[in-house]
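K.L.:
no sequence for this one, just the structure:
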């Protein structure tokens, strides 16, 4: 991005913030689902240990139908730090790949 050129021209890189994390001094999150983003914000408000929350949300997921949440997902449950892929049977899994945010939908396509 163009550093110092305003919010429309900056590029946030997760690795930059992860390098700055030391001794649990901040939370870096990349929620994949709207309901998980909602529960993350609720968790931040109710967390007794106040620390900065850095959230990465790509614009490409705003209108992505696969990244939608039902109303029930907002009203039940809580923040899920890891979300498994339910489209694959556990006995068919040979490799586990951890990914975050929109990368899951890119790999799933």
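P.N.:
The structure has been received and is ready for your questions. Bear in mind the structure is a predicted one, so any value in this text is a computation, not a measurement.
K.L.:
Please count neighbours and contacts with C-alpha atoms only from this point.
P.N.:
Fine.
K.L.:
So what touches the longest helix seen in the chain?
P.N.:
Among the elements of type helix in the chain, defined by DSSP state H, the one spanning the most residues is helix 34-46. By C-alpha atoms under 8 Å, 6 or more residues apart in numbering, the surrounding residues in contact with helix 34-46 are 31, 50, 53, 67-70, 73-74, 78-80.
K.L.:
from the residues you listed, which is closest to residue 96?
P.N.:
Residue 96 lies nearest to residue 80 out of the contacts of helix 34-46, by C-alpha to C-alpha, at 18.0 Å.
K.L.:
still on that earlier bit, buried ones in the longest helix of the chain?
P.N.:
For helix 34-46, the buried set under the neighbour-count rule, 16 or more other C-alpha atoms under 10 Å, comprises 34-40, 44.
K.L.:
next helix or strand past that helix?
P.N.:
Toward the C-terminus, helix 34-46 is succeeded by strand 53-55 as the next helix or strand (DSSP states H and E).
K.L.:
What lies in contact with whatever helix or strand comes next after that next one?
P.N.:
Later in the chain than strand 53-55, the nearest helix or strand by DSSP H and E is helix 71-75. Contacts to helix 71-75, defined as C-alpha under 8 Å, 6+ apart, come from residues 35-36, 38-39.
K.L.:
adding another structure so you can compare the two:
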């Protein structure tokens, strides 16, 4: 390997969600400039590690003033794989988040205070480019926050789930905020034209897992 290249390490681990996630959490705090990712084969496997989520990941910064940028991938999709292969229990992680549910945050990408003040980030990314940027900003930020990714495996295999190369462009200047299309998008609007209906819309329903991936398959 060239000395100028960054190191990428993939390690197999023992089948102990509690032990391995705890190790990765500690490693991410000792190496804040490393992108540390723990992936469950299916999101349900987080069940064996909820002590780590409850007592350390969700409240560690408030208790001990220690930040972590640990990324946890919990595929969540009801894909018909049987017990413990369906739901990452998105609602449980949303309940652990201390964000104010009655305050709608600003969409301006330069206003980062909302993320700095909350304890968790929970996302359901639906495009390769958005997945790339949500991981990229974990390192480029001047602070660290845990990231929970709920995207279903089914979606990753969909032919409709694709991004143009231009959406991965390098960003000039301040990372993540200069050029439209080259940063993480918190909300991606439906590409179909609903301008004739938008004025009368009163409720927005956010879906995840199988509901989301099935909808995208139908669009293709």
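P.N.:
Received, thanks. None of the values given here were measured: they were computed from a predicted structure.
K.L.:
hmm, back to that, out of the contacts of helix 34-46 of the first structure, which comes closest to residue 99 of the first structure?
P.N.:
residue 31 (11.1 Å).
K.L.:
And the contacts of helix 71-75 of the first structure, which is closest to residue 98 of the first structure?
P.N.:
So of the contacts of helix 71-75 of the first structure, ranked by how close each gets to residue 98 of the first structure (C-alpha to C-alpha), first place is residue 36, at 17.1 Å.
K.L.:
What's the match for that closest one in the second structure?
P.N.:
The alignment partner of residue 36 of the first structure in the second structure, by TM-score structural alignment, is residue 130.
K.L.:
before we move on, the earlier item: nearest to residue 90 of the first structure among the contacts of helix 34-46 of the first structure?
P.N.:
Distances from residue 90 of the first structure to those, taken by C-alpha to C-alpha, are shortest for residue 80, at 19.3 Å.
K.L.:
got a list of what the closest one touches?
P.N.:
residue 36.
K.L.:
In which helix or strand does it reside?
P.N.:
Going by DSSP H and E, residue 80 of the first structure is not in any helix or strand.
K.L.:
how much space is there between it and residue 42 of the first structure?
P.N.:
Look at residue 80 of the first structure and residue 42 of the first structure: by C-alpha to C-alpha, to the nearest Å, they are 12 Å apart.
K.L.:
Spatially, which two of the buried residues of helix 34-46 of the first structure are the most separated?
P.N.:
Within the buried residues of helix 34-46 of the first structure, 34 and 44 form the most distant pair, 15.4 Å apart (C-alpha to C-alpha).
K.L.:
For the second structure, which segments are assigned as strands?
P.N.:
Applying DSSP state E to the second structure gives strands spanning 37-39, 71-73, 121-123, 147-149.
K.L.:
Any buried residues in the third one, and which?
P.N.:
So the one you mean is strand 121-123 of the second structure. Going by 16+ other C-alpha under 10 Å, strand 121-123 of the second structure has these buried residues: 121, 123.
K.L.:
picking up where we left off before, once aligned to the second structure, how far is the longest helix of the first structure on average?
P.N.:
Compared with the second structure after the fit, helix 34-46 of the first structure shows a mean deviation of 0.8 Å (mean C-alpha distance after the TM-score superposition for the first structure).
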